[in-house]
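A.B. asks: got a structure for you, letters missing:
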C-alpha cells in the first residue's frame, strides 16, 4: 500500500490515461511549455507500457488555446465567489419553491472517483434527491443491471489476465481493435504465443477486430439474445452443463433453459452451419472469456443480452476462474469508479442499493445527512425529458456534453436551452452544452487533476497532476464541496484534499462490506497523504479478508440466497423497425483516433488525419441504388433529426444497414451531430439508450460545388456543409454548397480570415474550378480548392505546406521529386497509405511485421495493423492457374 515506485525517467510522473476503460498507465514528463512527452508505463498491469494512438498523443492535447480560465455568468467574466454564491442561491431557492427533485446533476465517467463521490453525497445526502446521473448511463448501465440480476451486485468477475489465459475469446458488440486497442494487442500477443487460441468476433460489421478472428459472425443487428439462447440450449443438449455447480450455486436454470429452447436462432440471419460451429467451439473449449461492450449494452434489450451471456457461463461454471468468464469492457476512463461511488440515479455509494432501507439508513448515518431519497432518481433520458417539460428547473452538467452525446440530441439541446438555470463545469466554454449555460465554471482536466480512477478489471489507479491548473481553474471536488458549504452543509463538505475524500470513501466501503456488498476497500482507510500520493495500482476488494483476485469461482454470490441467478430471456425486437420511408438501420459508434465529442482529441492534428470528417458507411449495392459515389455527401434523416455526412462505400457493412460515428459536434461540423438521429428509446431495466438501432433514410446531397481549404487561422465557414480539423500548423476544412459564390477570391479571404493577403489564383468558371493560394510575408497562410465534384487534391501534402513557402500549393499535389505520403494509416507515426504501398512494392515486404520494421507503422498501439494487412493483401498477385 505504501510502496514507493522508482520513476524512470527521473522527471516523469506516473498517471493514468483519460480515455477508455482499459485504464493504461502513463509516464508523463512536462516540457515547461504546458505540454508533455508521453510514454506508456511498463509497470502498470493494464498495459505494461503499451499505449494506443490517442494515449500516445496526450501531450498534444493540453494546449490552453480554447481553455476556460475564469468563471463566467451570462457570458461575462465573474469571480469565483460571485459565481458560486449564485449557484448555491439558485439551487437553494429552486429547492425551497419546488422541492429537491426540481434540481439535477448530470456528471461524467471522466470525473475522478473523488469528484464523483462528492457530487453523489451532495445530491443524495444533502439536497435529498436522487436526480444525479452520468454519461456512463449511455455506455454500461445495461451491464450494471445484468450483473445485479445475475450476481446480486455490479461485480466484474474476472481480470485482464484472463484474456491471455483463455483458449477461446468471444468478442461480441465490441470493435476492440479500435475502441480498446491495448486489450486487443494483448490478445494479439497471446494468440501469437499460443496459436491454438481461438477468437470469435460477433458483429454485424466486418471491423478491424476481425483481423484476428477465426470466425466472424455477421449477425443481424440486435439479435445477440437469439444466438446466446441457442448456445444455452446446445450446452444442455451436448451434455456440457456443470450440473454440480448449478445445483449448488445457481437458481433459475430450468426457466432459463425453457426460454432459450423456445427461441428461434434463425433470427440472427446466420446460417445453421455458422451457428453450430460457434456453439461447438464454445462448448468444446473449457477456458472461454466472452467480452462484450456497447453493441450489447446500447439496446432496448441490453440487460437481457448481458444475462443471456451470463446464463451460458453460469450453466457451465465457467466464471471467476483463470481464463473463464463474462467480461464487460467499459467505454470511459472511470465508468467503474462512477459505479462504485453511486454516480447513477438508482445506486448508492459502494454498491449499496438506494431502494434498500437498511442501506439507505447506513449511508445516511455515516454521512450524518439530513435526508435521503427513498426512490431512484431520473435516469439520463428521463432527466432531460423532465428538463424539457420544466419539471427540472436547475441543472448542473459536469465534464460532459449532452447536447451532442444524448439520443434525440436536438430535443436535449432545446431542453437545456429552455431550462431556468444551467451550470456547466468544463475545460472550455466552446462545447455545444456550455454555450447554453447561465454559469460556466472552469474545471481542471487530465494532466491537472489529482485522484483515482478504476478500470474495467477493478484496478484502482492514480491520476496525478503533471501541470498546474491554468488560470483560475479548480478541481471538480473542490467546486462541488464549496457549493455544498455555501448551501449550508459546511461540516460535511469541509474537504482539503482528494486523499481525505478517498479515506472517507474507503471507510464507507467497510460498512458496505459488513452489509454483504462486494465493494470493500476498508483496508485503505488509514492511508496517509504520502501513501495516497505514492499509491501503486491495486485491485479491489482490499480488506482484512482479501485483496484483489477474481469473484465467483468459489460459487459464492451476493444475492440474498448467496446463489447466482439465471434468468429466462426471450428475444425482443428493436422498438424501431425500418419502413419504406426509413429503410436503413443505423448503427452508431466510434472511430479509431477520436474520443467522445472530441474536446480533447480534436486538439491533436495527427488524430484527425485518419478520418477527418463525419461519415456514413454504406454497402456498395445500397450506394448504387441511391446514386451515391465514394466521397459524395448524403443527407441522413430520421424521425428525430438529420445529419449531412460524407459517404464511405464498403462491403464491410451489410445490406439495409448504415454506420456513422458519434464524435462530431457543432464546433467541428455543420451537421455532423449523429445522436440527433437516434430515438430516445431505452432498455426498460437499465435505462440505457438504444443508440444502435435508429432508422433512417439516406439521399444524395446535390451540391453545386465542393471545396477543400487549409489555413493558419481557424476558418469561418460559410457554407451548408463544412467539417474542420486541426492540421500540423493550422487547420483543414472540407466544404460544399448548393449556391455558387460570385467571387471565389472574396469567399476565400472571408473563409480564411486573410483580407489583406496576396492572392495567387487559377480559375476555370466553365468547369466550376478554382484554386486560390493566399500569401502573407512570403508564407502560405491559406489555400482554397473548388470543384463540381469532391476535390481531387492531396490533402496530406497540402496540410504540411501551411505556413511555408507557397510553391506547388496551387498544384494541389507534390512535385514529381516529392513523394505524396497519402492518407494517414498509422496515426502514431504519421505514415500514409502511399508510403506504405511504395515500401511494400519496392522493398518486397511480405508481412505486417515487415512493414513495421521498415516504417514503424503498426508497432505502437497496433490498431492500424488490420489496415496494413488489407493493403498488403491488395498488392499480392494471385498465382497463375496451372
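C.D. replies: Sure, I can see it. All of these numbers come straight from a predicted model, not from anything done at the bench. Numbering: from 1, shown residues only.

A.B. asks: okay, CA-based contacts and neighbour counts for the rest of this
C.D. replies: Will do.

A.B. asks: mind listing what's buried in stretch 747-761?
C.D. replies: 748-749, 751-754, 757-759 (16 or more other C-alpha atoms under 10 Å).

A.B. asks: ok, structure two:
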C-alpha cells in the first residue's frame, strides 16, 4: 500500500510517498505530484523509513524515572500547573515548543496557555532560526508574509543566496535552481557567505564577506542603486514609504563601495560587479536563511535586504522577491497559530483590539494581554525561579540553545520540568521530572506549512508504539483536567484545523494577510484528502495565492510597504586576545538538529561521522594542526572537541563547527556551549553565527575504533564519538595516555577482557575482540595514528550467529581490511576511493560518474563534492 505524506525535516516541505506493509514503512520516495519537490527527495528524507523502529522510543509516561499510567501523569501535570497558577500567577507557567510540532498541536498549546491559563510565556525553537525574518517582514510589510513562491526560482535571472548553504540545507530547492540554470544559461547566481560552501558550485560570484557585515553590504547597494538611477520612484511613490530617511541612513553608514569593501572585507571589483548585476536585473530573487537571521542585528539585516527590493519595486512580481528559506518543517505553521511569545493566533499581535478579538472567538476566560518571554529570556526567568512549571515539547533546548550551562542550571532549578518527547534518550529528557511519550513522524496526523506558504498534510502511516500519544491529545487531556473541557473537546485534528482556519478569517475582511477561512468548512473526509495549497485561501481565492503584494497593497496602516533605516553593527560577541577566532555554527548535509531522528540511521553518519572543526590552512599551520587531528575550541563558557578539517573554504581567523552533536553522541561535541546568551533586541533571535573562541590541539597517544553489540555507557577520560553502524554500535576513541594494560582497559570499559587480541608492539597497533557462544560482542582497533579501515565489512561480522575459528582469527588480521574512505554520496553509499577509481578509469564528468556509480543522481547534494574530486584528479594528472 502507498500513502502520501510530508517530510519532517527542512522547510522545503517535500511530499513523500511511503510504501507500507504489515505496520511497517518499507521505503519512501518523493511524491511526483507535490509542488515543492516534484518527486525529488534528499538523503535525509530518503532514509526516513530507517528511523521509525520502536527501539529507542519513549514508550511509557514516567514521573521521577518511575513508569506510571497516563492518568497518573496527566493528573500530576494538571495539579502542578493549577497549584503554580494559584500560588504564583499564570506567569509562573511556560511552554517551549518546536517547529517539529504540527499546526494542530501548536494551536491547542497556544490556546490553552494564552487564552485559558493566561500565560503568554509560550515560545518555540523557531525563535532560534526564523524570528528575525518574522520581525523584518512585519516592519516592512505589516505582516509576517513570504512574498514569493518556488516557481520564482525557475524564472529569475539573478538569484542571491545570502547566508544560505542551500545545497546542504535545502537541497531540493538547490536542485531546482541548478535545473533553472541549465535551462537558462543567462541566469546568474551570487552566493553571499563567509564560507565557500557546496552552494558555491553554482555561483557566478561568491562574495566571501566578513561575518556579520551583511547590512553594510546592502546599505552600500541601496546607495549605489540611488546614485546610478536604478530606483523605481513610481513604485515608491504609490506603494512604499520611508525611502528618503532609509537612503540617508544607508549613505551615512556605508556611503560608497570603498567603505563597503572595508566593512565587508570584499574586493572593490567584486562589489561593483554584484551591484551592477543587481541594478540591471529586474527578475531577482534573494534567498536568505540562518546566516542572516542568527545575529544580534538579524532583523536589521533582513530589512536592509528587503529595502533594496522595495527600492527597485522587485516584489510581488514573477521572478522578483525577497525570499526567506524556513529552517524547520512547520516553523511557518507555528507562526500562523501564535507559537512565538510576542504573537497571538492567526498572525495577530498583542494590540488591545487583537487581544479582545481572540478572546471573544475562543470565549477565553483568562486571556493574556501582553507578550511573554522569548526563548532566551524565558530560560533566564526559569533560572531566576520565576517560572515554576516548564513544559517542553518536541525539542532539545539543552543542546540547541546558547550557553548550555545556563540552560542546565535553569532546568535543574525549575520546580517541575515536563518533557513531551518521542525518543527515549535526549539530553533534555534526562533533566525532566515528568516524561510524556509522544508520537513521531509517520504516526502524527495534521498539517504543516512550508517556506512558500504551502499547507500540506502529514498523515499517520503507523500506530504510535507503546503508549505514545499525539501532542494535541496530551494537551487537550491536561486542559480538560484544568476545567476547560468544553473548549478542548476535539474529536479529530480536522476539528482543530477548522477552528484555526475560522479564526484566521474572523473579523478579517482583508485587513490581515494570513487568512485560510476558505478551508474552515472542510469535512473530516475533505481534510483527510487535502492537497497542498498556498495561503491565503479565502472564498475569493479558494485555490490559494502564489504571490503576495502583486497589487501593491501591504498590511501597514497606510497600506504601503515600509523601508526601514538600518545602520550596520558589529557582533555582540567580540573577539579578544583570549578568544581571537570567529566561530560559525550550522547544519551539515546528512544530519538534522540534535540527531534524535537522523542519529538512528547509520546511512547518515558516513559523510561526517564525528564532530569537526573546519579550519583555514593558515590557521591550521599557526596552531601546528594536521587534517584529522583532534582540536579544542574554548572560551570562558566551555569547550568543544572535534576533528580538524583543513579547507581553503574558510576565511583565515574563522572556524566552523556543526550544531548536531549531543552528550548522547560525543564527549565534547555540543557547539552551543561556546555561544553567549545574546540576541537581537527586536526579534530575540540568538547570535549563533558569530561566537568568539580560541583554538588548541588535543594531545593523543592513541586512537581507536570500537564496534560493540551491546549498549555501552561510555565513561572515558578522553575523547569519544558514537557512530551507529548497521549491525553494531561504533565509537571513535582517543586519549592522551597509553594504558598500562589493554586487557584491564577492556575489563573496565567493555565489561570483560578480550578473548582474542593481537598487538604488534608495546605502543603499536592493537586488535582485540570478545565473543559469546561464537557470536561477536565487541571488536577494538587501536592505533597510534588516525587511520582506520572501512568499518562496514567488520560491522557485518556482528550479523553472524557463530563465527568460525578462521573468521575469528581474521578479525585480528589487518591484511583483511579494505581501505577507509569518506562517504561522498549518501543516497547510494559511494565513497571517495570508489569515485577516484572511477575517475581514473575514464569517468571524467559528473554525468559519467552518475552513469557508472549512480552518485549524484538522486538528491544531487553530493554533486559539488563530485566536481571537487574531478578537479583534484585532473590536477594530479597535470602534475
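C.D. replies: That came through, no problem. Everything numeric here is computed off the predicted structure, so don't read it as measured data.

A.B. asks: care to give me the TM-score?
C.D. replies: Comparing the chains after superposition, counting by TM-score structural alignment, normalised by the length of the second structure, produces a TM-score of 0.96; 864 aligned residues with a C-alpha RMSD of 1.6 Å.

A.B. asks: before we move on, back to that, just send the buried residues of stretch 747-761 of the first structure back as CSV, with distance to residue 37 of the first structure and secondary structure too.
C.D. replies: As requested, these are exported to CSV (distance: C-alpha to C-alpha, whole Å; DSSP: H, G, I helix; E, B strand; the rest coil):
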residue, distance to residue 37 of the first structure, secondary structure
748, 37, helix
749, 37, helix
751, 34, helix
752, 32, helix
753, 33, coil
754, 34, coil
757, 36, coil
758, 38, strand
759, 39, strand
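
A.B. asks: Taking those, tell me the two that lie furthest apart.
C.D. replies: Greatest spatial distance in these: 751 and 758, 14.9 Å, computed using C-alpha to C-alpha.

A.B. asks: what about the helices in the stretch 201-350 of the first structure?
C.D. replies: Using DSSP state H, counting those that start in this stretch, the helices of the stretch 201-350 of the first structure run over 224-237, 243-249, 253-261, 272-284, 294-297, 302-316, 335-340.

A.B. asks: Output the ones you listed in TSV; the columns should cover distance to residue 686 of the first structure.
C.D. replies: As requested, those are exported to TSV (distance: least, C-alpha to C-alpha, whole Å):
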stretch	distance to residue 686 of the first structure
helix 224-237	16
helix 243-249	25
helix 253-261	20
helix 272-284	28
helix 294-297	9
helix 302-316	7
helix 335-340	13
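
A.B. asks: Nearest residue to residue 371 of the second structure in space, ignoring adjacent ones along the chain?
C.D. replies: Once flanking residues are discounted, residue 371 of the second structure sits nearest to residue 342: 4.5 Å by C-alpha to C-alpha, 6 or more residues apart in numbering.

A.B. asks: er, residue 329 of the second structure I mean
C.D. replies: Residue 329 of the second structure's closest residue in space is residue 11 (C-alpha to C-alpha, 6+ apart), at 4.3 Å.

A.B. asks: Which residue in the first structure aligns with the one you found?
C.D. replies: Alignment note (TM-score structural alignment): residue 11 of the second structure maps to residue 21 of the first structure.

A.B. asks: do the same with residue 540 of the second structure
C.D. replies: Under TM-score structural alignment, residue 540 of the second structure pairs with residue 545 in the first structure.

A.B. asks: got it, and residue 157 of the second structure?
C.D. replies: Match for residue 157 of the second structure (TM-score structural alignment): residue 167.

A.B. asks: Who are the contact partners of residue 68 of the first structure?
C.D. replies: By C-alpha atoms under 8 Å, 6 or more residues apart in numbering, the contact set of residue 68 of the first structure is 426-429, 441-442, 473.

A.B. asks: Now do the strands in the stretch 751-879 of the second structure.
C.D. replies: Assigned by DSSP state E, counting those that start in this stretch, the stretch 751-879 of the second structure shows strands spanning 756-759, 766-772, 775-783, 823-825, 830-831.
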